[in-house]
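Asks: Predicted model and sequence below, questions to follow.
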Amino acid sequence: MLVDHTPDLGRVVMVVPTYNEADNIAWIVGRLRAAQPSLDVLVVDDGSPDGTGDIADGLAATDPQVHVLHRTTKGGLGAAYLAGFAWALERGYDVIGEMDADGSHQPEQLQRLLTGLLDADLVIGSRWIPGGSVVNWPWEREVLSRGGNLYVRMLLGIKVRDATAGYRLFRRTTLEKIHLDEVRSTGYVFQTDLVTRTLRAGLTVREVPIEFVERVRGESKMSGQVAVESLKRITAWGIRERWARVKGRTTTGRDLVSSR
């Protein structure tokens, strides 16, 4: 039997960014609504030419707990999430989540994250802690992800095993404390950016294991070029962090942004 979301957390909304996910959006929203009937869903569509936004509008027209935010241009993953966060904060949600539209993040495992948030400020669905796994990945991609996360831990001095993961839940108080107005990262580096900001704010980050499933429909937005660019930006942060320590001070969120 599927279990509804934990009521002690208050109002929950999952932000689902989309670009050309016409094959997946109705499928994933349906699974999410079935797995956690009490939470809301916000689809943030970046002007998908394949009609994803129209499909999402159709879902919203028949379900008052599904909402759609239309953006006119493809501005990147981080920009889509920032727009979704602003929408959710304005409407008083207590918990705001991130989730891919392609089925990689299984709605049926969301209860793990909800339970984990009871004593945390940010919960990450992690591939790289005991119990976590990936399905249908080539070994090269797993090596790249594991290696990239190891590099992040060493360079930034954080202990999170899967800082690049995109299945996560924030308390609204967390988003209010980490200076979202200063965030400039728009691509996949956005995920590492927000984890780092949360930790630097002295807040608690918890990882729970998930099974990550490679998409079976549609085209992946991740590429080797995207991964390399993310590591370049993280390297700039790490150098700035170490320089700040040499000078005997702690780098602030604004410092992290200005290093780009």
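Replies: Structure received.
Asks: okay, CA-based contacts and neighbour counts for the rest of this
Replies: Will do.
Asks: Tell me the buried residues in stretch 47-67?
Replies: 47-48, 51-57, 59-60, 65-67 (16 or more other Cα atoms under 10 Å).
Asks: Could you export these to CSV, including columns for secondary structure and distance to residue 193?
Replies: Putting those into CSV (DSSP: H, G, I helix; E, B strand; the rest coil; distance: Cα to Cα, whole Å) gives the following:
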residue, secondary structure, distance to residue 193
47, coil, 25
48, coil, 26
51, coil, 31
52, helix, 28
53, helix, 28
54, helix, 31
55, helix, 31
56, helix, 29
57, helix, 31
59, helix, 32
60, helix, 31
65, coil, 29
66, strand, 28
67, strand, 26
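Asks: Just put those residues in JSON lines and tack on distance to residue 136.
Replies: As requested, the buried residues of stretch 47-67 are exported to JSON lines (distance: Cα to Cα, whole Å):
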{"residue": "47", "distance to residue 136": "29"}
{"residue": "48", "distance to residue 136": "26"}
{"residue": "51", "distance to residue 136": "28"}
{"residue": "52", "distance to residue 136": "25"}
{"residue": "53", "distance to residue 136": "28"}
{"residue": "54", "distance to residue 136": "30"}
{"residue": "55", "distance to residue 136": "28"}
{"residue": "56", "distance to residue 136": "28"}
{"residue": "57", "distance to residue 136": "31"}
{"residue": "59", "distance to residue 136": "29"}
{"residue": "60", "distance to residue 136": "32"}
{"residue": "65", "distance to residue 136": "32"}
{"residue": "66", "distance to residue 136": "30"}
{"residue": "67", "distance to residue 136": "31"}
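Asks: which one of those residues is nearest residue 241?
Replies: Nearest to residue 241 out of the buried residues of stretch 47-67 is residue 47 (Cα to Cα; 36.8 Å).
Asks: for comparison:
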Amino acid sequence: MMQLVIVPTYNERDNLGELLEGIYKAVADMHVLVVDDNSPDGTGKLASYLMNTRYKGSLFLIERTGKLGLGTAYLAGFKWALERKYQYIFEMDGDLSHNPRHLPSFLQAVKECDLVLGSRYVSGGGVRNWSLLRRLISRGGSLYSRFILGLPFQDLTGGFKCFRREVLEQINLAEIKSNGYSFQIEMTYRAFLKGFRIKEVPIVFEERLTGHSKMSYRIFAEAIVMVWKLRLDRKRLKAGTDTAQAAPPLP
């Protein structure tokens, strides 16, 4: 079974080693792709070293020229994964906020659906070390998106996910321009409109202990605007003019 975790990084040197240890402990045969945006702290250099020594054959690296954004990092990773025939493709943060111990439950869930969403807002899920303001922004963003887009899911802004390759093949990735929170919302929305089966599994999100959060008011504002753009474009997206077909049957 070909399975890959994509980890976008920018200044995550202090977290990368622990994250990789956690991933391989949770799922021994997992492959990991680090997409590094030329981190000044040497994250890319550390990833390259580990790729050629400790994790040779299971760790891979894309080094980009600068800080190009979360959405484009995942799109680069998706393209890399599809070219290499991976069946299950994960999104996962590089700051230890997504605990690798949840990976086996994702792999179990994806046997019966096409897209698994790691959810903080279903039974068994939650957050740790967040301020009240951060909780309100995150929960409010999901509620806002659910209402505008008519989606039934509790957590739309999270970035811990697992896609079957068929989902990524049938979404026109070249059309996706959003980043940050809005990127996560858009990917789920497009998959939902194509009729793919989507399931939420509980995760506990842990606020990063080192480094700085990538969250900003610009990212939040982009999400507010992008949700309306997606809603207004619903008819075209649902009609499948971006080359998507009906969801394939499970094997």
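Replies: Happy to help now that I have it. Everything quoted here is computed from the prediction, not taken from an experiment.
Asks: Give me the TM-score for these two chains.
Replies: TM-score for the superposed pair, counting by TM-score structural alignment, normalised by the length of structure 2: 0.91. Supporting figures: 240 aligned residues with a Cα RMSD of 1.6 Å.
Asks: and which of the buried residues of stretch 47-67 of structure 1 is nearest residue 147 of structure 1?
Replies: Closest to residue 147 of structure 1, out of all of the buried residues of stretch 47-67 of structure 1 and judged by Cα to Cα, is residue 48, at 32.3 Å.
Asks: What does that closest one correspond to in structure 2?
Replies: Here residue 48 of structure 1 is matched to residue 39 in structure 2, going by TM-score structural alignment.
Asks: and its match, how far is that from residue 12 of structure 2?
Replies: 8 Å (Cα to Cα, to the nearest Å).
Asks: what does residue 50 of structure 2 give?
Replies: Distance of residue 50 of structure 2 to residue 12 of structure 2, given as Cα to Cα: 14 Å.
Asks: Which parts of the stretch 101-250 of structure 1 are strands?
Replies: For the stretch 101-250 of structure 1, applying DSSP state E, counting those that start in this stretch gives strands covering 122-126, 133-135, 168-171, 205-209, 211-213.
Asks: do you know which of those lies nearest residue 159 of structure 1?
Replies: Shortest distance between residue 159 of structure 1 and those, using Cα to Cα, is found for strand 205-209: 9.6 Å.
Asks: So what touches that closest one?
Replies: Contact with strand 205-209 of structure 1 is made by 112-113, 116-117, 120-133, 160-161, 195, 198-199, as judged by Cα atoms under 8 Å, 6 or more residues apart in numbering.
Asks: Weed out the non-buried ones from these.
Replies: With neighbours counted by 16+ other Cα under 10 Å, the contacts of strand 205-209 of structure 1 contain buried members at 112-113, 116-117, 120-128, 160-161, 195, 198-199.
Asks: Out of these, which sit inside helices?
Replies: 112, 113, 116, 195, 198, 199 (DSSP state H).
Asks: Pick out the most distant pair among the residues you listed.
Replies: Across those, no pair lies farther apart than 112 and 199, at 21.0 Å, counting by Cα to Cα.
Asks: Please pull up the equivalent of residue 227 of structure 2 in structure 1.
Replies: Using TM-score structural alignment, residue 227 of structure 2 sits opposite residue 234 in structure 1.
Asks: Please tell me how far its match sits from residue 102 of structure 1.
Replies: Relative to residue 102 of structure 1, residue 234 of structure 1 is positioned 26 Å away (criterion: Cα to Cα).
Asks: go on, residue 80 of structure 1?
Replies: 16 Å.
Asks: Between the buried residues of stretch 47-67 of structure 1, which sits nearest residue 215 of structure 1?
Replies: Nearest member of the buried residues of stretch 47-67 of structure 1 to residue 215 of structure 1, counting by Cα to Cα, is residue 52, at 16.6 Å.
Asks: Hmm, the closest one is touching residue 21, no?
Replies: Yes - with contact defined as Cα atoms under 8 Å, residue 52 of structure 1 counts as touching residue 21 (5.7 Å).
Asks: and residue 30 of structure 2, what is it in contact with?
Replies: 2, 3, 4, 5, 23, 24, 58.
Asks: and the helix of greatest length in structure 1, what does it pack onto?
Replies: In terms of residue count, the longest helix belonging to structure 1 (DSSP H) is helix 224-246. Applying 3 or more Cα pairs under 8 Å, 6 or more residues apart in numbering; DSSP states H and E, one finds that helix 224-246 of structure 1 contacts helix 139-156, helix 189-200.
Asks: Reformat those as a markdown table; add distance to residue 74 of structure 1.
Replies: Below are those laid out as a markdown table (distance: least, Cα to Cα, whole Å):
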| stretch | distance to residue 74 of structure 1 |
| --- | --- |
| helix 139-156 | 25 |
| helix 189-200 | 15 |
